[in-house]
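Visitor: below is the structure, and that's it, no one-letter string:
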């Protein structure tokens, strides 16, 4: 089981970050596919996931291709162009054309598609996040989050969870929509854990969480975002020189330590502002600003609008 590094017993950075983005999952239904078949998704407004219940298929993005086999689970962030097909060289129709003659997928839906050959069954669903604009997790997710059902180490939770989801989708008993959505939440979190366990040679925020030194620093930052952090203090916490710490942090996380802290404080502020009973002055103090004025300037610099405007529900411009 993955544990983040650090001295603060009981504090879990991943749990805190997941709570801030308000994960909402939806299982749309099941694909019953027979070769040859292929579909192309040029852009999805929401992250998608596919779980292979039987057979296999080829998933390709502009950057990589991988073979999915029975028991595999893959997460694909929003906006990524990709294709699914039974084999290399099979023509992939736009998914809109596939749906056009078969109707839209709804929770519990079933889509039959293909030429009558070798069969494959996929579960398909999507994720939605609220408050994700400044989340370090979603900014640094890999293009493909692939969990292998027969991977090393074995994942005893994956197959029974997928089968439970599939049985609920098929049975469509009262409350099945809620059950499969919660199970999809579990799949996403377990996929993150599996990625953290397997990414020993990869950089990124998830890798940083389990780095012995940088993970310890991230844990303390997330535990106390309001603390007066300095580069020297963070380096001391990591038992590294300032130069080596700054280089290591940037290599893993993708930005400088103090820039990360500023971004995380603004993300936390956006989460805190969901509470209508919390004043902006209280929010400012909770994320490390002595005055509401200094907080407001920092918030506008990162989000592109004032805290008051954001609180009124106005959609922000592109996050910087």
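Guide: Cool, the structure landed. In this text, all values refer to a predicted model and were calculated from it rather than measured experimentally.
Visitor: okay, CA-based contacts and neighbour counts for the rest of this
Guide: Will do.
Visitor: sec struct for residue 134, please.
Guide: The three-state assignment at residue 134 reads coil, by DSSP: H, G, I helix; E, B strand; the rest coil.
Visitor: and the comparison structure, right after this:
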């Protein structure tokens, strides 16, 4: 059941967070690091000094002591002492960022100008709710917001002590603490997020929230607009209009994207037959999945399994994106 007071738990539950790696950055003059997209959540907590973050689209922001930067889906970015600094590739600095690893990274030249704690958290991408994918590439929790939280400052302090003192089992403790920091940081960020953002509107609307969870947790069901409107406690017309306004797309489009994301993961990671995959995600036949998959991704399920087509780029301008079924028809 959707609980508007605990919406974040619903959002994170299918991700199955698990620690990936932790690195303690010692910062000197002229330091700069570039990271390419990673299939994990990333965090930067600056302890001393300042840092400029530049995203792939050119947007920049500045971190001050105590700030926490969150990249929910591991977006590409440059983080540096100054915006004009020449960055080093993180893959060369830390080539083996394996789950459970911890590293100390010395950057720049003497004298030391700051320090920062960083982490990557792996999660089950197949479990991503479409709503999670609407999070911005970068969320920043400022130091004053962290201090106002009754839990997060203590967790950050414990992490700093563990890494500074390197006690027994520090590696395991640091990874678990960063999982908490990620969840608590997201909670702080969502509180201050622009209320016009799709995720903010959806999390704040109990009726639409109930529908989203029902769709996500039973996405193979033969849903109709009538079914979903009943869960929301709204008329069909009111529900359809409200859903599109809040989520940004029709119920049919939203459910279809979730089904196809799950199908894509099964195709890439299992040897299940396409017929079995089609039925497991809510399609009555392999033909239906084939057509929907080609519309969404530009390739067939069979082509995706070929080694030369392993990497696909999703198409957001699908011809079916703005369509929706009649009130009693399955989605």
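Guide: In hand now; what should we look at? Since we're looking at a predicted model, the values are computed, not measured.
Visitor: the helices in structure 1, which residues?
Guide: Listed in chain order, the helices of structure 1 (DSSP state H) span 13-21, 95-100, 136-139, 158-171, 176-198, 205-209, 214-223, 231-237, 242-253, 257-272, 280-286, 292-303, 307-311.
Visitor: now do the fourth one against helix 176-198, angle only.
Guide: Going back to what we said before, that points to helix 158-171 of structure 1. With axes from the mean of the first three to the mean of the last three CA atoms, to 10 degrees applied, the angle from helix 158-171 of structure 1 to helix 176-198 works out at 160 degrees.
Visitor: re earlier: tell me the most buried of the helices of structure 1?
Guide: Among the helices of structure 1, the stretch with the highest mean neighbour count (mean count of other CA atoms under 10 Å) is helix 205-209, at a mean of 24.
Visitor: tell me which of the helices of structure 1 lies nearest to residue 318 of structure 1.
Guide: The stretch from the helices of structure 1 with the least distance to residue 318 of structure 1 (CA to CA) is helix 292-303; that distance is 7.7 Å.
Visitor: so which elements touch that closest one?
Guide: In terms of contact count using 3 or more CA pairs under 8 Å, 6 or more residues apart in numbering; DSSP states H and E, helix 292-303 of structure 1 is assigned the packing partners helix 257-272, helix 280-286, helix 307-311.
Visitor: let me have those helices in JSON lines, adding distance to residue 181 of structure 1 as columns.
Guide: JSON lines is the format used below for these (distance: least, CA to CA, whole Å):
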{"stretch": "helix 257-272", "distance to residue 181 of structure 1": "23"}
{"stretch": "helix 280-286", "distance to residue 181 of structure 1": "32"}
{"stretch": "helix 307-311", "distance to residue 181 of structure 1": "29"}
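Visitor: which one of those helices lies nearest to residue 117 of structure 1?
Guide: Ranking these by distance to residue 117 of structure 1, with CA to CA as the measure, places helix 257-272 first at 49.5 Å.
Visitor: after superposition, how close is that closest one to structure 2?
Guide: For helix 257-272 of structure 1, the mean distance to aligned residues of structure 2 following superposition is 1.9 Å (mean CA distance after the TM-score superposition for structure 1).
Visitor: and the angle for that helix with helix 13-21?
Guide: 50 degrees.
Visitor: from residue 284 of structure 1, how far out is the residue lying farthest from the centre of structure 1?
Guide: The C-alpha centroid of structure 1 is most remote from residue 116, which lies 35.2 Å away (CA atoms, centre = their mean). As judged by CA to CA, to the nearest Å, residue 116 of structure 1 and residue 284 of structure 1 stand 61 Å apart.
Visitor: and stretch 256-267 of structure 1, which stretch of structure 2?
Guide: Stretch 256-267 of structure 1 corresponds to residues 250-261 of structure 2 when matched by TM-score structural alignment.
Visitor: what sits against the aligned residue in structure 1 for residue 193 of structure 2?
Guide: Residue correspondence to structure 1 (TM-score structural alignment): residue 193 of structure 2 is matched to residue 199. When contacts are counted by CA atoms under 8 Å, 6 or more residues apart in numbering, residue 199 of structure 1 touches residue 207.
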